[in-house]
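K.L.:
what's the 3D shape of this:
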Amino acid sequence: MDLIQNVFDVIDFRSFSNAWYWMVVAILWSTSSYWVVGVPYDLIQRAEREHGDAFTDMQAVVIVYVRRTLSIVRQSAVFLIGFMCFILAMLITFAVFYQKEFAQALLLLMVPLFGLGALNVRTALKIEAEGVGSDTIFRRLRRHRLMVQAIGMFSIFITATYGMFYNLAVLHAF
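P.N.:
Predicted structure coming up:
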């Protein structure tokens, strides 16, 4: 019985007081910031420094990601938007009306991710329109990464603030 209780304590659904949740938040935003429009940021830096083969590789990866993203969006945008709205409505219902902590934690993760998805589509459309010329592509990818980092910082701030409020007010009844 003690072993089972320990297992459930480790994988607990209390999110804001659980170290696993905060590790997921940190990994999510560091990964989102590292992969800029599907391209690892170190490849972008190397391509900007060295040009040559690194630039050609970066261009190829950007072209593949842009084509793939826009193909998915153009074929199934209505279904994707409907599915995301369903997930969002479900999370809002459980988080706001039923006051479920796990749903609140997922909502604080998913809303910014939906924004990142829209930002990726917007950037892919701009890259498709502008092409992958040397000056424009670096400027576009840097701007995209900066926006992702800004969304991440804002999201982490909101999540941490709400998590502290939840832990103080709800769990400890202050």
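K.L.:
going by C-alpha atoms from here, please, whenever you check contacts or count neighbours.
P.N.:
Noted.
K.L.:
the protein: helices as residue ranges?
P.N.:
2-10, 19-34, 41-50, 52-92, 101-130, 134-165 (DSSP state H).
K.L.:
would you mind measuring from the residue most central in space within the chain to Leu107?
P.N.:
Among the residues of the chain, the one closest to the centroid is Leu113, at 3.9 Å (CA atoms, centre = their mean). Separation of Leu113 from Leu107 (CA to CA, to the nearest Å) stands at 10 Å.
K.L.:
returning to what we had before: show me the one of the helices of the chain that comes nearest Ala173.
P.N.:
Judged by CA to CA, the one of these that comes nearest to Ala173 is helix 134-165, at 10.6 Å.
K.L.:
what residues sit buried inside stretch 151-169?
P.N.:
For stretch 151-169, burial by neighbour count (16 or more other CA atoms under 10 Å) applies to Ile151, Gly152, Ser155, Ile156, Thr159, Ala160, Tyr162, Gly163, Tyr166, Asn167.
K.L.:
just send those back as CSV, with distance to Leu141 too.
P.N.:
Below are the buried residues of stretch 151-169 laid out as CSV (distance: CA to CA, whole Å):
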residue, distance to Leu141
Ile151, 15
Gly152, 16
Ser155, 21
Ile156, 22
Thr159, 26
Ala160, 28
Tyr162, 31
Gly163, 32
Tyr166, 37
Asn167, 38
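K.L.:
and those residues, which is closest to Gln99?
P.N.:
Tyr166 (10.8 Å).
K.L.:
and the residue nearest to the closest one when sequence neighbours are not counted, how far from Val96?
P.N.:
Excluding the flanking residues, the one nearest Tyr166 by CA to CA, 6 or more residues apart in numbering is Phe16, at 7.4 Å. Going from Phe16 to Val96 by CA to CA gives 16 Å.
K.L.:
check Gly152 too.
P.N.:
23 Å.
K.L.:
again with Ser134
P.N.:
Taking CA to CA, one finds Ser134 at 47 Å from Val96.
K.L.:
alongside the first, I'd like the structure of this one:
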Amino acid sequence: MDWYETVFELIDMRSFSNLWFWIALAVLWSSTSHWVLGVPWDMVLRARKKDAPDQSVTDLHDMVRINTNRILYIVHESGLLIAGFVCFVLTVLALTGFIYGREISQALFLMGFPMSLVGLASFLSARKIRMQALEGALLYKQMNRHRIVTQIIGMISIFVTAMWGMLQNMSVGVLGG
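P.N.:
Here you go, the predicted structure:
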């Protein structure tokens, strides 16, 4: 076995039978769930405590304000362009994956589409935080609500991806054997 075969065996383009794909999927949803609007969840928990130091509350409010302003600025400046590009990429992935049968495109679509929903939810949460000038308990509640929405999207995404991946692996096993 030569070097190229070893590398291509390690980086298999059949995504659903590849351990690296499932590790990447787990890391994607784990980190997405941990970083709520760009703020680490442990920072929210620390600030939510009754006996939290004033500095942790101030830090949280500053971080939420910075990330909210950043998200809204990006959407305001280039939101339409980003939306068009994301829709184009997702359409290409869906067509090449589900119409032409490319497994790598299916895998990327099953990761990208739910992340686009999380991006939309992040924009809506950021807009609500800014418009209502949320602070204190109301801010913590909105951050928690956004995290739950992200986790629900993640759970559905992982379930659908796992079911589709098993179907793909079983059909390859049946057709290949």
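K.L.:
superposed, how do the two chains score by TM?
P.N.:
TM-score of the superposed chains, computed with TM-score structural alignment, normalised by the length of the first structure, equals 0.96; 174 aligned residues with a CA RMSD of 1.2 Å.
K.L.:
ok so, going back, what does the residue nearest to the centre of the first structure correspond to in the second structure?
P.N.:
In the superposition onto the second structure, Leu113 of the first structure corresponds to Met115 when matched by TM-score structural alignment.
K.L.:
ok, that match to Leu28 of the second structure distance?
P.N.:
Shown here: Met115 of the second structure relative to Leu28 of the second structure, a distance of 9 Å by CA to CA.
K.L.:
do the same with Met43 of the second structure
P.N.:
20 Å.
K.L.:
before we move on, what about Arg127 of the second structure?
P.N.:
As judged by CA to CA, Arg127 of the second structure and Leu28 of the second structure stand 24 Å apart.
K.L.:
how about Asp2 of the second structure?
P.N.:
33 Å.
K.L.:
and what of Gly173 of the second structure?
P.N.:
In terms of CA to CA, Gly173 of the second structure sits 28 Å off from Leu28 of the second structure.
K.L.:
of the two, who's got more company?
P.N.:
More crowded of Gly173 of the second structure and Leu28, by other CA atoms under 10 Å: Leu28, with 14 against 10.
K.L.:
Val78 of the first structure matches what in the second structure?
P.N.:
Per TM-score structural alignment, Val78 of the first structure is aligned with Leu80.
K.L.:
Leu168 of the first structure corresponds to which position in the second structure?
P.N.:
For Leu168 of the first structure, the residue aligned by TM-score structural alignment is Met170.
K.L.:
chain neighbours aside, what residue packs nearest to the corresponding residue of the first structure for Ile153 of the second structure?
P.N.:
Alignment note: Ile153 of the second structure maps to Ile151 in the first structure; criterion TM-score structural alignment. Using CA to CA, 6+ apart and skipping the chain neighbours, the partner closest in space to Ile151 of the first structure is Pro112 (7.0 Å).
K.L.:
the one you found touches Ser155, doesn't it?
P.N.:
Yes: here Pro112 of the first structure reaches Ser155: they are 6.7 Å apart, a contact under CA atoms under 8 Å.
K.L.:
still on that earlier bit, what's the local residue count around the residue nearest to Tyr166 of the first structure?
P.N.:
Phe16 of the first structure is flanked by 21 other residues according to other CA under 10 Å.
K.L.:
what sits against it?
P.N.:
Shown in contact with Phe16 of the first structure (CA atoms under 8 Å, 6 or more residues apart in numbering): Trp22, Glu101, Ala105, Gly163, Met164, Tyr166, Asn167.
K.L.:
do Leu19 of the second structure as well
P.N.:
Per CA under 8 Å, 6+ apart, neighbours of Leu19 of the second structure: none.
K.L.:
distance check, it against Leu25 of the second structure.
P.N.:
Counting by CA to CA, the gap from Leu19 of the second structure to Leu25 of the second structure is 10 Å.
K.L.:
apart from its neighbours in sequence, what residue is nearest Leu108 of the first structure?
P.N.:
Thr159 (6.2 Å).
K.L.:
possible to save the helices of the first structure as TSV with distance to Phe174 of the first structure?
P.N.:
Shown next, in TSV, are the helices of the first structure (distance: least, CA to CA, whole Å):
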stretch	distance to Phe174 of the first structure
helix 2-10	24
helix 19-34	22
helix 41-50	44
helix 52-92	25
helix 101-130	17
helix 134-165	10
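K.L.:
what residue in the second structure is paired with Ile137 of the first structure?
P.N.:
By TM-score structural alignment, Ile137 of the first structure lines up with Leu139.
K.L.:
give me the spatial nearest neighbour of its match, chain neighbours excluded.
P.N.:
Ile129 (7.2 Å).
K.L.:
pull the contacting residues for the one you found.
P.N.:
The contact partners of Ile129 of the second structure, taken as CA under 8 Å, 6+ apart, are Thr68, Leu139, Gln142.
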